[in-house]
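**Student:** fold the following.
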Amino acid sequence: MSSTIFPGSTLGIIGINRNGVAMIAATKKAGFNVGVYVDHSQPDITKMADFTIDGAYNDKQKLTEFGEACDAIIYQTPNIDSTVIRFLGQYAAIPQGINGLEIVQDRLMERAFLDQININIAPYVTVVGLDDVYQSIDSIGYPALLKPIQRGIGEQSMMIKRSSDITRAADFIDTGTYLLESWIDHTSEYTLTAACTKDDVEIFPLAQLEYTEDRKLISVASPAKVNDDMLEEMQRIIKSVAASLQYTGVFSVNFYVTSTGTLYVKNIELGLTSIANVYDNTTNVDQYEQQLRASVGMPLHVIRQLQTALLMIIRNYQAIAIKRQWLLKNNWKFRFFNNSNTDDPEGILGFVWVTGDADLEALRNQVDDTEVWNKPLPTSDTEEASKSIDEEQEE
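**Tutor:** You can find the predicted model right below:
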């Protein structure tokens, strides 16, 4: 970014989701005007913005209108094609840059980038059809994941557990190149989130993730406990990514840890995530303020841990059970979303932060005692296991 952007200027946001409400609020609180570009109307998210432009991502006339109305534009998630951001760059500053976006949107480029900076990732090969899968599976091993090279909204990955699964890949593989990657059998998953500028990197405390068997996020615990050597390696990795990615703003690196203590990098995520919402009530600065500070040229806030918390994901089918906790728990903080799709029982209704001084295990026991998250989804319909792996953290 060529210059600092001061309050009174207009910051545009594109690629917005439910976290956009908090990003808009943080930007308005700091004295900036906010413009939002969406490809479909989302009034519950955008109502706090000064203006909203609703148009397709290939509508150059509306994109031009948006770009000319903004002093700088950020993408809240990496789901906006980099060509759109490059086009907007003709009219407004793009503080986050485009290089990092192009890398994370292409799985092959991302893995080449991680290889280049000596980071441990799962073995993989590229395939373009069933014949390639049959020829490559022996070197990759079972189970394996078949993924499109290009990341995108709503995409899915296919799990191949045995040779008979490969024939079903014929319906999964479309035109283009795919990635066949070893599935890392792991015992734990972690996320490390940081904010970076050209001159500084500030790292949030480590977060541990818990998922259901079909890859629905249950909880985020922070600060997570790992041995000192592993934490140092995670911090080294995120600093290496920050130094090489040519990106300004908030980003995360997701990790697998195996039963033998081997650390693998799963992927890089740019922008604001539901996972990093755990810091809203655990640190002295959240992801939204750090993203704003990086975007407008302010120095990053030094991050300090204030308390321990579990961020629990509330889904629609848990609505009745959670109401009782609303009345009982004095150390729980709630956030509900007005735009939740109530027709989907697994749709996200909101978040709850279960907070305490230091003992994560005590917080987990408190959550378990409520039985809100112990009860299964009340439905008999399940998706095919072969398509149950949700590669992206955001839903």
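
**Student:** from here on, just use CA atoms for contacts and neighbour counts.
**Tutor:** Noted.

**Student:** quick one: residue 219 is in a helix?
**Tutor:** No: checked against DSSP: H, G, I helix; E, B strand; the rest coil, residue 219 lies outside a helix; its state is strand.

**Student:** ok, and the closest non-adjacent residue to it?
**Tutor:** With Cα to Cα, 6 or more residues apart in numbering as the measure, residue 312 is the residue that lies nearest to residue 219, at 4.5 Å, once sequence neighbours are left out.

**Student:** how about residue 282?
**Tutor:** Closest residue in space to residue 282, ignoring its immediate chain neighbours: residue 307 at 4.9 Å, by Cα to Cα, 6+ apart.

**Student:** same deal with residue 75?
**Tutor:** In space, and not counting its chain neighbours, residue 75 is closest to residue 14: 4.9 Å by Cα to Cα, 6+ apart.

**Student:** equivalent analysis for residue 257, please.
**Tutor:** Per Cα to Cα, 6+ apart, closest to residue 257 is residue 263, 4.8 Å.

**Student:** surely that neighbour touches residue 232?
**Tutor:** No: using Cα atoms under 8 Å, residue 263 is not in contact with residue 232; the gap is 11.7 Å.

**Student:** which one of the two has more residues nearby?
**Tutor:** More crowded of residue 263 and residue 232, by other Cα atoms under 10 Å: residue 263, with 20 against 11.

**Student:** hang on, the earlier thing: can you give me the neighbour number for the residue nearest to residue 282?
**Tutor:** 17.

**Student:** now do residue 228
**Tutor:** Neighbours of residue 228 under the rule other Cα under 10 Å: 9.

**Student:** would you mind measuring from it to residue 237?
**Tutor:** Look at residue 228 and residue 237: by Cα to Cα, to the nearest Å, they are 14 Å apart.

**Student:** what does residue 54 give?
**Tutor:** 38 Å.

**Student:** now the strands for the stretch 251-395 of the chain?
**Tutor:** Ranges of strands in the stretch 251-395 of the chain, per DSSP state E, counting those that start in this stretch, are 263-270, 308-315, 332-336, 348-356.

**Student:** deepest-packed of those, please.
**Tutor:** Stretch with highest mean neighbour count among the strands of the stretch 251-395 of the chain: strand 308-315 (a mean of 25; mean count of other Cα atoms under 10 Å).

**Student:** please generate a structure for the following sequence too, so the two can be compared:
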Amino acid sequence: MSPLPPGSTLGILGGGQLGRMLSQAASRLGFNVVILDPEENSPAGRVSQGQIVAAYDDPTALMVLGQTCQAVTFEFENVPATSVERLAQGGAVVAPGPKALAVAQDRVDEKTFLTGVGATTVDFVAVDSLDDLIAGLDWLGAPALLKTRREGYDGKGQVWVRSAAMAADAWHAVGERPAILEARADFVRELSVIAARGRDGRIAVYPLGENVHKGGVLKTTLAPAAVDTKTERRARAIARAILEGLDYVGVLGVELFDLGGGRLLVNEIAPRVHNTGHWTQDGCVCDQFEQHIRAIAGWPLGPTTAHARVEMTNLLGDEVEQWTKLSARADARLHLYGKAEARPGRKMGHVNRVKPL
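**Tutor:** A predicted model of the protein is given here:
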């Protein structure tokens, strides 16, 4: 595929904040953007050339999107993999491809893939019944984390099982759906790495971020994280193995457990731009959103060196009402998502506090 020239049209499945920031980055590079999202007047749709209001699996909508756009991507991994396959079968250029989406949508498949490319994870077992859960607890020990195999994000669809006596309640709590039981990881902190792979196979990796969660939701990311050379090299090697194993095109987020001494476990991967990469908007010349657009359009990847130290803080629910105070700070850059309703725990925006390296 030749690099797409400015003036080309890109499609994005999903109209939330990630789609919005991808669209804004594409606009800076001279691209037009069409959003497909079932919600009218979506945050991304309002900053794009147009929006198709339809379900993600609507055949007609997918056909129109594929015929209108020279490349199509997605903003979140719960888009039906069959929709991406339908687009590709119809001749659309889709990145990342269906394989990455399918792997990331099933936690057992994801961890099986990761171990296959040499990226160590916690021990795990597939759970399809209460008996499986009890047997898994016997093998992994308690406490262990039970998660639904599919869907679930920001702490949803998961529960800690602290003893075998809790097994039945935990199985009920996840809806008695196919699940995964993960061993507890004795980690020092959570890190993440944002990496990209272009259509030519070249790879670019951003400095690591250190993350703090609150109530299962990411609260802050500090980047570049204070890590030793061994840890940095291992994180880069993991990212490269995943990108190449998936024949990936675009930006990928990798969440890591830091065990110390350069030992890292992969927690999850996200086949898209990632919340822990928002710091790049004000800490790098080419942020993760522009990088993703460059990759899917066949452009050269941009530089990933940090020119500032950034503390990214998510604004959840009514925390967005602090916008007047935050916008007055000389060291802070405010990013708001244009969402109408500030529900508790809902990501309404983020603020990047910029400091010298």
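
**Student:** and the strands of the stretch 251-395 of the first structure: which comes nearest residue 71 of the first structure?
**Tutor:** strand 263-270 (21.2 Å; Cα to Cα).

**Student:** what about that closest one, how far off from the second structure?
**Tutor:** Once fitted to the second structure, strand 263-270 of the first structure is off its aligned match by 1.1 Å on average (mean Cα distance after the TM-score superposition for the first structure).

**Student:** residues near the residue nearest to residue 75 of the first structure, how many?
**Tutor:** 24.

**Student:** now do it against residue 88 of the first structure, distance only.
**Tutor:** Taking Cα to Cα, one finds residue 14 of the first structure at 10 Å from residue 88 of the first structure.

**Student:** coming back round to it: what about residue 54 and residue 237 of the first structure, which has more around it?
**Tutor:** Just comparing residue 54 of the first structure and residue 237: by other Cα under 10 Å the higher neighbour count belongs to residue 237, 20 against 16.

**Student:** what sits closest to the more buried one if chain neighbours are left out?
**Tutor:** Distances taken as Cα to Cα, 6+ apart put residue 119 closest to residue 237 of the first structure, at 7.1 Å, once the chain neighbours are dropped.

**Student:** for residue 300 of the first structure, give its distance to residue 21 of the first structure.
**Tutor:** 21 Å.

**Student:** more crowded one of these two?
**Tutor:** residue 300 (21 against 17).

**Student:** residues contacting the more buried one?
**Tutor:** 195, 196, 197, 200, 201, 202, 290, 293, 294 (Cα atoms under 8 Å, 6 or more residues apart in numbering).

**Student:** using JSON lines, lay out those residues together with distance to residue 112 of the first structure and neighbour count.
**Tutor:** Output for the contacts of residue 300 of the first structure, formatted as JSON lines (distance: Cα to Cα, whole Å; neighbours: other Cα atoms under 10 Å):
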{"residue": "195", "distance to residue 112 of the first structure": "23", "neighbour count": "25"}
{"residue": "196", "distance to residue 112 of the first structure": "21", "neighbour count": "25"}
{"residue": "197", "distance to residue 112 of the first structure": "23", "neighbour count": "24"}
{"residue": "200", "distance to residue 112 of the first structure": "25", "neighbour count": "14"}
{"residue": "201", "distance to residue 112 of the first structure": "23", "neighbour count": "20"}
{"residue": "202", "distance to residue 112 of the first structure": "25", "neighbour count": "18"}
{"residue": "290", "distance to residue 112 of the first structure": "28", "neighbour count": "23"}
{"residue": "293", "distance to residue 112 of the first structure": "30", "neighbour count": "21"}
{"residue": "294", "distance to residue 112 of the first structure": "27", "neighbour count": "25"}
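
**Student:** with distance to residue 178 of the first structure added, can I get those residues in TSV?
**Tutor:** Converted to TSV, those look like this (distance: Cα to Cα, whole Å):
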residue	distance to residue 178 of the first structure
195	31
196	31
197	33
200	36
201	33
202	35
290	35
293	37
294	34
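
**Student:** inside helices: which ones of the residues you listed?
**Tutor:** Residues of these located in helices (DSSP state H): 290, 293, 294.

**Student:** what is the nearest of these to residue 188 of the first structure?
**Tutor:** So of those, ranked by how close each gets to residue 188 of the first structure (Cα to Cα), first place is residue 290, at 27.3 Å.

**Student:** doesn't residue 271 make contact with that closest one?
**Tutor:** No: the criterion here is Cα under 8 Å, and residue 290 of the first structure misses it with residue 271 at 10.7 Å.

**Student:** can you list residues touching both of these two?
**Tutor:** Common contact partners of residue 290 of the first structure and residue 271 (Cα under 8 Å, 6+ apart): 249, 250.

**Student:** and the contacts of stretch 98-108 of the first structure?
**Tutor:** Contact with stretch 98-108 of the first structure is made by 78-79, 81-82, 85-86, 109-110, 113, 148-152, 179, 245-247, 268-270, as judged by Cα under 8 Å, 6+ apart.

**Student:** what residues are shared contacts of residue 14 and residue 88 of the first structure?
**Tutor:** By Cα under 8 Å, 6+ apart, the residues touching both residue 14 of the first structure and residue 88 are residue 73.
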